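*Asks:* Mind folding the following:
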Amino acid sequence: MVTTRDRTLLEGVRQEVRGLREVLDSAEDLWSARIGEVDEQHADNAVNLVHRWALRQYDLGGLWARLATLGLSSLGRREAPVRAGLEAIERAAGALAGNPAARDAFAYAGFVPGPDPVRYNASALLGPEPYGRAVRIMVTLPSEAATDPAVVRALAARGMDLARIDCAHDDPGAWARMAENVRRANPACRIVMDLAGPDPRTGPLAGGPRVVKVRPHRDAAGHVIAPAECTLTADESPVPPAIPVPGDWLARRRAGEVIELRDGRDARRELVITAAGAGKALVSLEKTAYLTTGTILRVPGEVPVPVGSLPAVEQFLRLRRDDLLLLTRDRVPAPVPPRGTARIGCTVPEVLAHVRAGDTVRLDAGRISGVVEDAGVGRIAVRITATGSGGGTLRAGNDIHLPDTPIPVRAPTATDLEHLAFAQEHADLVALSFVHGPEDVDELHAALERLMDRRLGVLVQIGTAQACERLAGILLAAMRRPVTGVLVDSGGLAVECGDERLAEAQEEILWLAGAAQLPMIWARQALGPAPPRAECVLLDEGPHVVEALDTLDGILRRMADRRGRKNALLRRLRSWQAGQPGP
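*Replies:* Model (predicted):
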C-alpha cells in the first residue's frame, strides 16, 4: 500500500526528473551547431553525449539515493540513453504513486537489449576483437622495427593487434619500412600514425668532453673482480665504448700485444689485446682510464697513432629545490654551469610568450616542478619547487608541461599536416596528439577533406588539462568522422593535472566517451590497474616490450569474462568547469 509519505516522495522525484529533462532541452539548444555537424551514424550518440554532459553539471547524489530507496534506476550506467532513462523513471514513479495515466504510459523504451554500439564502433576503428579477449593491444614500434623485421614478427606473434608509429621520432623512410614489416608480419594488424603535435621540449645543451670512461668491475668493497674491456675499431663513428683508431694500424694488431698510453688525466695505462681480427680488437685493462679524442696509443717498434673523434658526452642540468632555471626562446646549445642559474631553450618558443608569473611548470614527465617567478621578453624564470631525492636531472629533449598556460600553438602543426599524406598511403588510423580544443580536431578534419580522405580512422588524444576542460566539444568535433575514437594519455594527464586529480579526470573522460559510444584506447600504465572501460590498451616501447606484451596478453585473456561497467554515484563533474563548458 502506497502511503501519503510515499506519494510525496514519488511526486518529488517526478518533479526533479522533469526539471532535468528541461535541462536536456537547453543543452541540445546550446550544442545544436556541433550536433548538426556530426556524422549521421553518430547523431543519436552525439545527443546522448550532450545530455550526459548537461546532467553531470549537477550533483545528483541526493536523487540517486532517493531512487535507490524506491528501487528505481540509479542513472549510473554510463552508456544508457539519458533521456529515455529519465522518462522511464518519471513514468515508473507515477505508476508507483497510482497515477493511471503514468501507469498506462509506463514503458522501458530505450533499454531494449541490442547490439553494443561501442563494440561495433571499436571493430570499425580497431579491427575485429582478437580471439580469446575483447581488449586489443596497441604497441609503439621501436626504431629497430625499421631495420629488423624479426622485432616486428616477435610482437605480432605475441598478440600485437595495432602497431603505433610515433612521428615524433625517426623519419618517413624509417616509418615506411616499419609499415612494410608490419604488413609482412601480420596483414590484419592495423597501423596507427601518431602525429607529434605541438610538443614543447627542452632544447639542446652544449656538448661535454669527447671522452670514453673505461673502468673495471669491482665488488662492494672496491676490489677489482673483472678487468675493464672495450673494443678498438676502424669504424669512424662507433657507438661508445668502442674506440676509433686508424684501420691500417689496427690491421697489424695481434692478441697478447700491449698498448701504452697516457689518458685524459695524464695517468699511465696499458691496454692488453685479448682478441683481434675483422677490423676490431678487444682490449682489457686493470685500472680505470679516460680515453679522449687524440689520446696517443703506442706499440713498441711502431709509430704512435691517435684515437679518432669520439662523440661528446651527453650533458645534463642538475636541479635542486629553490634553484632558478631560465627557459629561453633561443635554441642555441646552452652551457652547463658548475653552479648558479641554469638555462635551457624550448623547442616550441611561441608558448613562452603566453606564460604568466605564478604559472606551474612541470619538466621531465613531472619529475621536476617549478613556479614561474618572472615572465620576461625571450625567457621565463622558473623557481624549482620539487625534484626527486637528491635533485633532478634535466636533459635535452625532456618534455615541458605548462598546465596553467593557454597554449597558442594548435595541433596539428604544419609538420603534422605534411605527414598526413604519408599516413594516408601507409596507415589505417591517424592519432592527433596534444589536442587542446575542438578547433584542433576541426583543423585535422579539414586537412583530411582536402586530401579527399574518408578512409582513415581518427584518434583524438586526451592528455592535457585544457583538453579535459573542453572535452565535450572535442568529442563532438571528433564525431564528424564516421570512424573515430579516444586515446587517453594517462601519463600526460598525471603531469598536467597532478596525481591527486588523475583518477577524477580519467573517470570523467570515461563518462563522456561512454555516453558518446566511442571506443577508448588507454595509454601508459597498461600493466597497472585495469581501466573501467577500454577497447584497447597502448603499450609503449622499451627494452622488455616483448615480454611485457606477452604478460599483458595473458592478463587480458584471464580477465575477459570479468570485464564490465560499474555504476557511480553521479557527483558533479569538475574537470571541464574551469575552462569553457560550452561549445
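*Asks:* make it CA atoms for all contacts and neighbour counts henceforth
*Replies:* OK.
*Asks:* contacting residues for the closest residue to R34 other than its chain neighbours?
*Replies:* Spatially, and ignoring its direct neighbours in sequence, R34 is nearest to L476 (6.3 Å; CA to CA, 6 or more residues apart in numbering). Going by CA atoms under 8 Å, 6 or more residues apart in numbering, L476 touches R34, I35, V38, A46, P438.
*Asks:* Could you also give me the structure for this next sequence, so I can compare it with the first?
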Amino acid sequence: MKEKEWNELQSLYQGMQALRQAVYEEGNVLYAEWEPGISRTSFQMSAKNLAYYLALRSRDIRPLQSKLSKWGLSSLGRTESKVLQQLDAIVRNLALMSGEIKQLADYPKASEKFPGRKKLATEANALLGDPPKYRTTRIMVTLPEQAAEDKAFLVRLLERGMDIARINCAHDDSAVWLKMVGNLKEAQHITGKSCRIYFDIAGPKIRVDAVLSEKDKPRLKVGDLFFLSSDTSFKDLKHYPIIVFSESLNLFDALKVDSLVILDDGVLEGRVVEQKPQGVVVQVGKVAKPKGIRVKAQKGLNFPESTFRMPILTEKDRQDLLMAERNADILGFSFVRGSKDIAAIQKTLMEQIGNEAATAIPLVIKIETVEAVNHLPELIVAGASKNPLAIMIARGDLAAEAGFLRLSELQEEILWICEAAHIPVIWSTQVLENMVKSGVPTRAEMSDATMAGQAECVMLNKGEFVEEGITLLDAILVQSQQNRSKKTAQLRALKIAKKAWRKPKK
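*Replies:* As a prediction, this is how the structure comes out:
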C-alpha cells in the first residue's frame, strides 16, 4: 500500500473511532433522560438504539460516507436498526485494513448486541398480526358502512388480502361499529383468515361546521375574502359574503394577522388579514382550481403556524373509547402533538379499564401535524415506554401543514426514526385513491404504493372499487419486496441482465 493511501486509511480510522465514541456518549446521555419513564422493559434496548441514531443523525456525515465508499466499506446508509454494531463493524474493518490489527479477533467487540430488524419484525407481528407468508407488509382497509350490513363483502375483503380492518370513529356510530365487528368475526370464521380490528378515535380535528352565504353554492378564488368564526350568531353578510363557522375554534387568539389558514387538506390556502372580536378575516392566496372551489361543511381546517391548546380527547372520544377498548385489537389516536397528549391518553385508558389492561393494548399514534413531526422521538418514547406502539403517517393533514415538497422527505425520515426505535409504521392517506374510487390507478399512485412497501402496513381508504384496490396493492407489495427491504436493495436476478448476457446464437 502506498504511503498516501495508508495515511488516508489512518485518518479515516481515527475519524470513525471519534464518531463512534461521540455517538456512544451522546446517546447514553439522551437515553439516561428517558430511562426513568420506561416501564416496558422490552423497549429499553430499542430506546437506547434510537438515542444512538439521533446522536448519529444530528451530524452531516456525507463527507465521511464518500470516503468509506471509496474503500468498499458500508457508507452508513443502513444503520437504523442497530447503530452501534454498524459503527463498530466499520471501525474494526478499518483497523484491519490500516494495519492497526492483524486479524479481526484482535479488536474488542461491541459491549452490547442490538436485535436490529428482527426486533422490528417481532414488534410488528405482535401489534399488527402476522403478515401473509408471501408478503411482509400488511394491508389495512377502512370499512365503509356497507360492512355493517353485508357480511359477504367482508368475506371478499379477507379473501383478497385484508389483514387489518379500520373502523373510523369520525363516521357512523357505535351501533354501526358493533355490527361491523360482528360481521367481521363471522367472516373470519368463514374464511379461516385472521384480521386485527383497529378503532381509530377521531380526536380534536378542526373542521368547518357550517357555511353562511347568500349564494347556494358559495365559491372562493384567489384574492377573495371570507370570515372565519366560532360565533354562530355572527351573520354580517353585508361585509363578508362568505362566513365559515368552526365551533372547535373557541379561542381565536392564536390566529394572528398573517397566520396561515389551510382548508380541505391544502385545496385552499389563505392568510389572516384582520382580527375582529367575532373571528378573523382571511384572504385566499392559493386554490386548487383557477375558477375557485366550493366551500362545504365537514372539510378540515389546518393552522400550521398557530398553536391551539385543545384537549387530545373530546367528550365523544371518551365515550367511544368505552366501547372501542372492548372490541379493538388496536387503538389509534389523532392529532397527537407532544408527550403530554400521550400521557393524557394513557391516563384515560388506565382510569377506564385499569392499569394492566391499559398497558397491554397496542396504540397507534397518527403523525399529521408539523408539531408532531418535530416531537416524534419524544412521542415514540412516551408511547412505547408503556404500550406496544405503531406510528401512522397520516399524509393528508401532514401534507397540508408541511407542504408537498417537505412531505416527500418527511415520509422517509419518519420511517428511518421508527426503524431505529423498532416501531412499526402504517403508511396511509390516498394510497391508490384513484383506483379505489374509479377503478383505474394513476402512474403516480402506482409508484407511491411501491414506496409504501417500506412500511409494515399500508392503509386503503373506502371506495367503490376497494376490493380491486386490495388485489392490486397485494400484487404491488409482493413485487416490491422482491426488490427492496426498507432502504436495502434486494439484488434478485434481473431479466434484462439475463438477456444481455445470454449466449450468442451460433
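*Asks:* and the two most separated of the contacts of L476 of the first structure?
*Replies:* A46 and P438 (14.3 Å; CA to CA).
*Asks:* of the two, who's got more company?
*Replies:* A46 (29 against 21; other CA atoms under 10 Å).
*Asks:* Now the helix or strand containing the more buried one: buried residues?
*Replies:* Element membership for A46 of the first structure, per DSSP states H and E: helix 43-55. Across helix 43-55 of the first structure, burial judged by 16 or more other CA atoms under 10 Å covers A43, N45, A46, V47, N48, L49, V50, H51, R52, W53, A54, L55.
*Asks:* how far out from the middle of the chain is whatever helix or strand comes next after it?
*Replies:* Downstream of helix 43-55 of the first structure, the first helix or strand assigned by DSSP H and E is helix 61-70. Relative to its parent chain, helix 61-70 of the first structure has a centroid offset of 38 Å by CA atoms, centre = their mean, to the nearest Å.
*Asks:* mean shift between helix 61-70 of the first structure and the second structure?
*Replies:* Compared with the second structure after fitting, helix 61-70 of the first structure deviates on average by 1.0 Å (mean CA distance after the TM-score superposition for the first structure).
*Asks:* next SSE after that helix?
*Replies:* Taking DSSP H and E, what comes next after helix 61-70 of the first structure is helix 82-96.
*Asks:* And the residue nearest the centre of the first structure?
*Replies:* Nearest to the geometric centre of the first structure sits D489, at 4.1 Å (CA atoms, centre = their mean).
*Asks:* In this structure that one contacts Q461, no?
*Replies:* Yes: taking contacts as CA atoms under 8 Å, D489 of the first structure lies within contact range of Q461: 6.6 Å.
*Asks:* related to what we said a few turns ago, have a look at how far, on average, the helix holding A46 of the first structure is from the second structure.
*Replies:* Relative to the second structure, helix 43-55 of the first structure is 1.1 Å off (mean CA distance after the TM-score superposition for the first structure).
*Asks:* Quick one: work out the angle between that helix and helix 82-96.
*Replies:* If you take axes from the mean of the first three to the mean of the last three CA atoms, to 10 degrees, helix 43-55 of the first structure sits at 70 degrees to helix 82-96.
*Asks:* which other helices and strands contact helix 43-55 of the first structure?
*Replies:* helix 4-30, helix 32-37, helix 82-96, helix 471-478, helix 499-515 (3 or more CA pairs under 8 Å, 6 or more residues apart in numbering; DSSP states H and E).
*Asks:* okay, those helices, which one's buried deepest?
*Replies:* Highest mean neighbour count among these (mean count of other CA atoms under 10 Å): helix 471-478, with a mean of 27.
*Asks:* Would you check the span in the second structure matched by that one?
*Replies:* Counting by TM-score structural alignment, helix 471-478 of the first structure pairs with residues 376-383 of the second structure.
*Asks:* And stretch 225-235 of the first structure, by the same measure?
*Replies:* Per TM-score structural alignment, stretch 225-235 of the first structure has no counterpart in the second structure.
*Asks:* same question, stretch 427-447 of the first structure
*Replies:* Using TM-score structural alignment, stretch 427-447 of the first structure pairs with 328-348 in the second structure.
*Asks:* average gap between the match of helix 471-478 of the first structure and the first structure?
*Replies:* Taking mean CA distance after the TM-score superposition for the first structure, the mean distance separating stretch 376-383 of the second structure from the aligned residues in the first structure is 1.0 Å.
*Asks:* thinking again about what came up before, what's the helix holding A46 of the first structure in contact with?
*Replies:* Helix 43-55 of the first structure has contacts (CA under 8 Å, 6+ apart) with 20, 23-24, 27-28, 31, 35-36, 38, 81-83, 472, 476, 479, 511-513, 515-517.
*Asks:* so can I have JSON lines of the buried residues of helix 43-55 of the first structure showing distance to C536 of the first structure?
*Replies:* Below are the buried residues of helix 43-55 of the first structure laid out as JSON lines (distance: CA to CA, whole Å):
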{"residue": "A43", "distance to C536 of the first structure": "24"}
{"residue": "N45", "distance to C536 of the first structure": "20"}
{"residue": "A46", "distance to C536 of the first structure": "22"}
{"residue": "V47", "distance to C536 of the first structure": "25"}
{"residue": "N48", "distance to C536 of the first structure": "23"}
{"residue": "L49", "distance to C536 of the first structure": "21"}
{"residue": "V50", "distance to C536 of the first structure": "25"}
{"residue": "H51", "distance to C536 of the first structure": "26"}
{"residue": "R52", "distance to C536 of the first structure": "23"}
{"residue": "W53", "distance to C536 of the first structure": "24"}
{"residue": "A54", "distance to C536 of the first structure": "28"}
{"residue": "L55", "distance to C536 of the first structure": "28"}
